[in-house]
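*Asks:* Give me a 3D structure for the following:
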Amino acid sequence: MEYAFLLFAFVCGLTVKLIGIPPLVGYLLAGFLLNFAGYGLTDELTQIANLGITIMLFTIGLKLNIRDLSRREVWAGSVSHTVLWVGVITCVVYGVSALAASYIDGLTWQSAALVAFALSFSSTVCVVKVLEESGESKTRHGRLAIGILVMQDVFAVVFLVVATGKLPTVWALALLALFPAMPLIKKMINKSGHGELLPLTGFILALGGYHLFELVNIKGDLGALIFGIMLAQHEKASELAKSLLSFKDLFLIGFFLTIGLTALPDITMMLMALVFCLLIPIKALLFFGLFTSLRLRGRTSYLSSLVLSNYSEFGLIVGALAVSLGLLGNTWLVVIALSVSISFVITSILYRTSHSQYHRYKEKIKRFEKNRRLKEDIYPTLHNAEFLVLGMGRVGRGAFNALSKLTDVNVWGMDADRVKIKELADEGLNVICGDGEDIDLWDNLDIKDVQLVLLALPSIQDSINITRQLKNAGYTGKVAAIARYEDEVSSLLENGVDKVFNFFTEAGLGFAEESLAYAHSQR
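*Replies:* Okay, the predicted model is just below:
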């Protein structure tokens, strides 16, 4: 039966992708259609969904710099938003429930506050998936959004502990033994190599963290996240996260299906869910106002607010607990589930055009910026750069090193990952931290001497967007990009890229040329 569910999810995901909508919208639709057809949630599918969330939280931890959580914009932004949202939305929910009391269970002030709290979270699953698909998880706004999500996850765990009265056992202190055990765990990761043992190691660690924390009455998902954070500084953390990527995406299909299979709504519930979704702009405006008041740039505030403007799977967990405690009626859980589903669709569709939206309204958005900038938001400078490599991963670093051997060329590199840039700068390389899709960055960079921009990025959509931003900023030099598949080459050329290198073909050609040159030198 689970195979049939996944097959149907695949069909729906492929169908919506063909019309330009993200596949996760199709997965949600599949869940509701299966529910409408009379199918229910199974234990096996629930286990698949839970595994997907556990692996996802572990990979988030692997990519998270713990110092990001200590930033004022993260902790102050998340706390302030939760308090303001719950205060405002409690009044709104109570008023709406009073007006619709003849159609749906009424609410007390306490119950209304619980619904507002359940709707205060943004979806970790949706946000991370959207950021990863757009290649923006390491950008300034991406890291800010993920930091907010982690803080919200902590709020949810604290609520669950308080509401259930399920305090950690005294054995929770034994978790401190993880710190001296870290060298052994890291050595195990090193010994796992680069093959099939590496993702298996990731599974063992993620599930091990989950079950260890569950054993001492702490939410297991928090354990998976903490395990990931503790391993984030390991040299193989990025490789470990990538090895789990496909598994995580596969299991998360089960999560999207479970939302649709949770309950079958009626017209009244649908209308209530739509009313809740009309509150999403308030959520976005609150985030935007708080971020700009904390001196973040307008673009960072806008993009972070947009991607966080949805409801969360944690809302379902909070709602389910409230129902089990008799604080909410079952109908409200269905309404929350519908609201979560619809908000996923809204975020997935709106964020696809987020950069063009900002470009269109940037003058109005920038009016809310503070004159005094945060240190991290001060624009970098280029010094007489002739070649600029965007994306300092393996391919970009290889291109950077090759160009640097040309003594008469001034080569610079750029990447959105601030940690990576600091490491490269410590090596003495000419590098700057920046998001290539940021039109404000290009407007403030001196690129008049740049003859060639090399886009060493995994996403062709990112390459296309950056090419457009360069043209909008008045760049007149050449743009080169890499493609992994043949059908991506024509798309890049049609969108303004001057030269495209097929990653696999060119890598094979370069390998052959280097080998031939070496063979001749040995004669």
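*Asks:* can we go C-alpha only for contacts and neighbour counts from here?
*Replies:* OK.
*Asks:* which parts of stretch 435-452 are buried?
*Replies:* For stretch 435-452, burial by neighbour count (16 or more other CA atoms under 10 Å) applies to 435, 436, 437, 438, 439, 440, 441, 442, 447, 449, 450, 452.
*Asks:* what about that stretch, distance to the chain center?
*Replies:* Its chain's average C-alpha position is 25 Å from that of stretch 435-452, according to CA atoms, centre = their mean, to the nearest Å.
*Asks:* Any chance you could list what contacts that stretch?
*Replies:* The contact list for stretch 435-452, computed with CA atoms under 8 Å, 6 or more residues apart in numbering, reads 139-140, 299, 355, 359, 379-388, 390, 415-416, 434, 462, 465-466, 469-470, 472-473, 475, 477-480.
*Asks:* Inside strands: which ones of those residues?
*Replies:* Among the contacts of stretch 435-452, DSSP state E puts 387, 388, 390, 415, 478, 479, 480 in strands.
*Asks:* thinking again about what came up before, okay, the buried residues of stretch 435-452 in JSON lines with distance to residue 144 and secondary structure next?
*Replies:* Below are those laid out as JSON lines (distance: CA to CA, whole Å; DSSP: H, G, I helix; E, B strand; the rest coil):
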{"residue": "435", "distance to residue 144": "14", "secondary structure": "coil"}
{"residue": "436", "distance to residue 144": "17", "secondary structure": "coil"}
{"residue": "437", "distance to residue 144": "17", "secondary structure": "coil"}
{"residue": "438", "distance to residue 144": "16", "secondary structure": "coil"}
{"residue": "439", "distance to residue 144": "19", "secondary structure": "helix"}
{"residue": "440", "distance to residue 144": "18", "secondary structure": "helix"}
{"residue": "441", "distance to residue 144": "18", "secondary structure": "helix"}
{"residue": "442", "distance to residue 144": "21", "secondary structure": "helix"}
{"residue": "447", "distance to residue 144": "28", "secondary structure": "coil"}
{"residue": "449", "distance to residue 144": "33", "secondary structure": "coil"}
{"residue": "450", "distance to residue 144": "31", "secondary structure": "coil"}
{"residue": "452", "distance to residue 144": "31", "secondary structure": "strand"}
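*Asks:* Now show me the structure for the sequence below, then we'll compare the two:
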Amino acid sequence: MQDHILFSIVLLLTLTVIIVSLSRRIHVPPILNYIFVGIIVGPYGFEWIRSEGNIHFLAEFGIVFLLFSIGLEFSLSQMIAMRKQVFGLGTAQVFITTLLAFIIGEVVGLDRVTNIIVASAFALSSTAIVIKQLSEQSEIQSRHGKSAVGILIFQDIMAIPLLILIPALGTASADALANDLAIAFLKGAFVVVVMLLAGRYLLRPLFHEVASSKSSELFTLTVLTVVLTAAAFTEEMDISMTLGAFLAGMMLGETEFRHQIESDIKPFQNILLGLFFITVGMMISPMIVIENWAMIALITLGIFVVKGSVIYGMMKYGFKKEEGVALRTALSVSQVGEFGLVLITLALSYSLITGELGQLLLTSAVMSMMISAFLIKFNGRITKRIFSKTYQQNFIDIEHKIEIDTQYLKDHVILCGFGRVGQTTAKFLKTSGVPYLALDLDITRVKEAQQAGERVFYGDSSRQSILEATHIESAKILIITFSDYHSTLKIIRAVKNLRTDLPILVRTTDDSHVNDILEAGATEVVPDIFESSIMLASHLLLMIGHPPSQVLRQTREVRKNRYRFLDNFYPGEMDVSTSEQHQVIGSIIQTIPLEESAYGVGKRLRELPFKDMNITVQGIKRGSVRGDSPDDKTRLRAHDILIVAGLPEDVEKITSFIRLGR
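*Replies:* Okay, here's the model as predicted:
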């Protein structure tokens, strides 16, 4: 029974649920949880799963969906837009790091094949960790953020030949290694061309047809079929199935269905990624790790030193970047990533690396991923500590330029962000003769705007010193034009520390964070969804013949009472599932059917505690007739449907009272 694959999966899932539930209370990183589960159930733990075949099957299955999700995030348009960073920084980082790691491997006595694999694996970084952490810190558009993204994109491209290389090394004969490798790469090139052509001429029409059926089940089934077909195709060509999954993700990521695919696959994507890390844990022996902890620490330190030094030196001396930008990029991208784990795992499955060495390498790679989360989080503080003089001088220079160029501004508007919304706002201000200045972190956009004569400056709006340089003391209003929740809160806090009376207008994509932003100190919050709804409704009324004056009056009334209109919506299943969501969505509208035995039957509305429970009676539906805003003398009858509005918890209380009298 221990070798039965279904039993193995059930055992893994059960143990994972228990451990993840317990560890979430002490905020243990998810990767550690999964690896710990793998160690427990694996052949070096309690041996609940001993079959090598089961382990390799689970590992391959997890890797397939890991690489599919990475491929889905890959953007060809982004690669073209960032070609200087991708093919400049990215190319130099990968090849120089691989060369240095290879030389170190030769010095310590690794055999040639093992050395190639280790050097290649350690040259790659974690796209998932870096992008997620930088995005949360609002640094993805900064100079070091863009440099890091450019490097990661090229690393993803380099994964394609590496995924071809390892199976070729595993099956090639010693006498004909060069010939076998050449054939493998020709096969790989053929596979890439066929898959890209299939994605362009077959997948897009296929998904258009599937989408027209409006069946979510059929759509999800088609996605899974495409992924597994691509994986099976590359495996039949004697190439790793993971390459097929990665290419399938890249193909689907370039279609208009990308976001729907992400939404459909998300419910089980994290589970499958967890499955991959579980299989990594199965390959780790706690005894070997304990016995070789010094070696693991040395390898982990070596990863950061070698990769960090290469990236820092390359950016500072090769690409003439500032010390602070170079170091922050190096701190962000100096770990080993998911592709590195995949390459080592594949090498183990093809017996290209010994089991003990593989365990040391996997453990060191995982340790680097864990430590990197903290390095990325505190990259600014670390850089400021190391380059206190030059780093601070850079900000002083930026602040001085802003202060000098805006010294005569008064009663002006400060625009935080100069993207499409910021530029549109600036055009209105310019037409109205209102002075303004804009801050943005996109250096290319800033240079273009400055050349065109716009008063736009490079600067982080969340830094108090930058805001002071904009003469915030004489500003009329500050507008946050980009929609980033974490950045918005940081900016509001910085502004309030300088001027508590300055009005702050905030743009957000939806109304999920409106209350939090208002509590932080924003004067007004404008959700895109709310405004687009108003515009859609206005055009609708005009097209069906309503007078423009009436439409204008209605839209003014709606905007005037915006916060009331953000409340009182009929909730879906997901809207009222947790108390946290109750706080976000505000008031809801609920219908309460009255059965003959209900306590409220025969009672007048004024006899029921609606006001005490902060409930508004919207209407009463009696038969097929609905009466809105009923008089408080109205008596409720059996089979009436009472329509009320209020906070979810208050609605729940009044519903219970009307039905049971308590």
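*Asks:* circling back: which two of the ones in strands among the contacts of stretch 435-452 of structure 1 have the greatest separation?
*Replies:* 415 and 478 (19.1 Å; CA to CA).
*Asks:* need the longest helix for structure 1.
*Replies:* helix 72-99 (DSSP state H).
*Asks:* What does residue 99 of structure 2 correspond to in structure 1?
*Replies:* In structure 1, residue 99 of structure 2 lines up with residue 83, judged by TM-score structural alignment.
*Asks:* what's the burial count for residue 300 of structure 2?
*Replies:* 23 (other CA atoms under 10 Å).
*Asks:* re earlier: the more surrounded of residue 415 and residue 478 of structure 1?
*Replies:* Taking other CA under 10 Å, residue 415 of structure 1 and residue 478 do not tie; residue 415 has more neighbours (24 against 16).
*Asks:* Check whether that one really touches residue 421, as I assumed.
*Replies:* Yes - Residue 415 of structure 1 lies in contact with residue 421 (CA atoms under 8 Å); the separation is 6.6 Å.
*Asks:* Next, show the common contact partners of the two.
*Replies:* Common neighbours of residue 415 of structure 1 and residue 421, counting by CA under 8 Å, 6+ apart, are 432, 433.
*Asks:* Residue nearest the middle of structure 2, spatially speaking?
*Replies:* With distances taken as CA atoms, centre = their mean, the residue of structure 2 nearest its centroid is residue 132 (5.2 Å).
*Asks:* Residue 149 of structure 2 versus that one, what's the distance?
*Replies:* Distance, residue 132 of structure 2 to residue 149 of structure 2, by CA to CA, to the nearest Å: 11 Å.
*Asks:* Going by neighbour count, which residues of the longest helix of structure 1 are buried?
*Replies:* Neighbour-count burial for helix 72-99 of structure 1 flags 73-75, 77-78, 81-82, 85-86, 89-90, 92-98 (criterion: 16+ other CA under 10 Å).
*Asks:* before we move on, what about stretch 202-212 of structure 2?
*Replies:* Under the neighbour-count criterion of 16+ other CA under 10 Å, stretch 202-212 of structure 2 has 203, 204, 207, 210 buried.
*Asks:* Now do the contacts for the counterpart of residue 457 of structure 1 in structure 2.
*Replies:* Using TM-score structural alignment, the equivalent of residue 457 of structure 1 in structure 2 is residue 483. By CA under 8 Å, 6+ apart, the contact list for residue 483 of structure 2 reads 507, 508, 509.
*Asks:* Now do the same contact list for the residue nearest to the last one when sequence neighbours are not counted.
*Replies:* In space, not counting the residues next to it along the chain, residue 509 of structure 2 is nearest to residue 528; the distance is 4.8 Å by CA to CA, 6 or more residues apart in numbering. Under the criterion of CA under 8 Å, 6+ apart, the neighbours of residue 528 of structure 2 are 507, 508, 509, 510.
*Asks:* Just to check, the last one is in contact with residue 530?
*Replies:* So that's residue 510 of structure 2. Yes - contact criterion CA under 8 Å: residue 510 of structure 2 and residue 530 qualify, at 7.3 Å.
*Asks:* sorry, back to before: state the distance from the match of residue 99 of structure 2 to residue 177 of structure 1.
*Replies:* Using CA to CA, residue 83 of structure 1 is found at 35 Å from residue 177 of structure 1.
*Asks:* so how far is residue 193 of structure 2 from residue 421 of structure 2?
*Replies:* Per CA to CA, residue 421 of structure 2 is found 39 Å from residue 193 of structure 2.
*Asks:* between those two, who's got more neighbours?
*Replies:* Per other CA under 10 Å, whichever of residue 421 of structure 2 and residue 193 has more neighbours is residue 421, with 15 against 12.
*Asks:* Could I get the contacting residues of that one?
*Replies:* Residue 421 of structure 2 is in contact with 481, 482, counting by CA under 8 Å, 6+ apart.
*Asks:* Repeat that for residue 382 of structure 1.
*Replies:* Taking CA under 8 Å, 6+ apart as the contact definition, residue 382 of structure 1 lies against 412, 432, 445, 446, 447.
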